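K.L.:
Build me a structure from this.
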Amino acid sequence: MPHAWIECSANIVDEPEVQQLKQRIYDAALQTGIFPLGGVRVRFQVITDYIVGDGDPANSFVHVVLRIGAGRDLETRKAAADRVFEQVCELLKPLHDRRPLAVAFEVQEMSADLNYKFNNLHEYINQRAGSR
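P.N.:
This is a model prediction of the structure:
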């Protein structure tokens, strides 16, 4: 973990800041130092059917959900969330300055009891790292 879901309104998908968002979130998650490389997943989805605010077609949005595994204390979770959100805001500030933009970010902790894994990525990542 973490798994990040990014949604953005279609009217901003070609903006350079939005094009960089996947990588920025990926990098920020790893920079927290609490997430294993093999657990990071970043998904990006363009939403074409939406209404934002007063319905003006210039209004736009980015919504990020970061789902993390259970077991970290609140201080650790908050520090990681602050780091990722800070990076999202830093990246999107120029877009925010140019047009109406709503940015939402939330962290969800997954249930320790109902979170199942079938994952061999860690083994493959370690193999590739060893062959370099």
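K.L.:
from here on, contacts and neighbour counts on C-alpha atoms
P.N.:
OK.
K.L.:
Could you give me the buried positions within the helix or strand hosting residue 63?
P.N.:
Per DSSP states H and E, residue 63 falls inside strand 60-68. Within strand 60-68, the residues scored as buried using 16 or more other C-alpha atoms under 10 Å are 60, 61, 62, 64, 65, 66, 67, 68.
K.L.:
now the residues you listed as JSON lines including distance to residue 5?
P.N.:
JSON lines is the format used below for the buried residues of strand 60-68 (distance: C-alpha to C-alpha, whole Å):
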{"residue": "60", "distance to residue 5": "17"}
{"residue": "61", "distance to residue 5": "14"}
{"residue": "62", "distance to residue 5": "10"}
{"residue": "64", "distance to residue 5": "6"}
{"residue": "65", "distance to residue 5": "5"}
{"residue": "66", "distance to residue 5": "7"}
{"residue": "67", "distance to residue 5": "8"}
{"residue": "68", "distance to residue 5": "12"}
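K.L.:
Next, the structure of the following sequence, for comparison with the previous one:
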Amino acid sequence: MPHFQIDYSANLEQHVNISALCEHIRATAARIDTFPLAGIRVRATRVDHYAIADGDPKHGFVDISIRLRAGRASEVKQAATQRIFDAAQEFLAAAMAQNSIALSLEMRDIDPDLSPKTGSIRDHLNRSHQEASS
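P.N.:
Take a look at the predicted model:
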């Protein structure tokens, strides 16, 4: 972990490259020591039905949810939260200057006893690194 879920209003697709936003978040997360590379997942979901503020359809939103296994110190989580938020804000700055967009982010701990995981990504990452160094 962490898993990043980006929900965004459909009206932003004409103003924001959502795939590039996902990659920007992934690259930023990969540079944060507390996030294991193999556990990073970033996905985005377009929201077609929403109502914001005064109901004007020009308003849009990007909401980022970060889920990660419990156990990190509060200061570590706060620093990571701020780095991801800053990266998203930087990426969206031009779109936010021209459009009415709300940006929000929340990080939540996941109880590891209630969230089993398995996968082979680490094995494949290790193989790729071994092959690259050969």
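K.L.:
Now compute the TM-score of the two chains, please.
P.N.:
Once superposed, the chains reach a TM-score of 0.94 (TM-score structural alignment, normalised by the length of structure 1), with 132 aligned residues with a C-alpha RMSD of 1.2 Å.
K.L.:
circling back to that earlier point, average distance between the strand holding residue 63 of structure 1 and structure 2?
P.N.:
For strand 60-68 of structure 1, the mean deviation from structure 2 after alignment is 0.5 Å (mean C-alpha distance after the TM-score superposition for structure 1).
K.L.:
Residues touching that strand, excluding its own?
P.N.:
Strand 60-68 of structure 1 has contacts (C-alpha atoms under 8 Å, 6 or more residues apart in numbering) with 1-9, 11-12, 52, 99-110.
K.L.:
Mind doing that once more with 6 Å?
P.N.:
With C-alpha atoms under 6 Å, 6 or more residues apart in numbering as the test, strand 60-68 of structure 1 has contacts from 1-9, 101-110.
K.L.:
out of the residues you listed, which are buried?
P.N.:
For the contacts of strand 60-68 of structure 1, buried by 16+ other C-alpha under 10 Å: 1, 2, 3, 4, 5, 6, 7, 8, 9, 101, 105, 107.
K.L.:
Which two among those are spaced furthest apart?
P.N.:
1 and 101 (28.1 Å; C-alpha to C-alpha).
K.L.:
quick one, helices of structure 1?
P.N.:
16-19, 21-31, 74-98, 121-130 (DSSP state H).
K.L.:
mind putting those helices in CSV, distance to residue 41 of structure 1 and mean neighbour count included?
P.N.:
Converted to CSV, these look like this (distance: least, C-alpha to C-alpha, whole Å; neighbours: other C-alpha atoms under 10 Å):
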stretch, distance to residue 41 of structure 1, mean neighbour count
helix 16-19, 17, 16
helix 21-31, 8, 18
helix 74-98, 14, 15
helix 121-130, 11, 11
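K.L.:
Distance to residue 44 of structure 1 for the ones you listed - can I get that in a markdown table?
P.N.:
Shown next, in a markdown table, are the helices of structure 1 (distance: least, C-alpha to C-alpha, whole Å):
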| stretch | distance to residue 44 of structure 1 |
| --- | --- |
| helix 16-19 | 10 |
| helix 21-31 | 7 |
| helix 74-98 | 14 |
| helix 121-130 | 20 |
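K.L.:
which one of the ones you listed lies closest to residue 48 of structure 1?
P.N.:
helix 16-19 (15.1 Å).
K.L.:
Contacts for the closest one, please.
P.N.:
Contacts of helix 16-19 of structure 1 (C-alpha under 6 Å, 6+ apart): residue 92.
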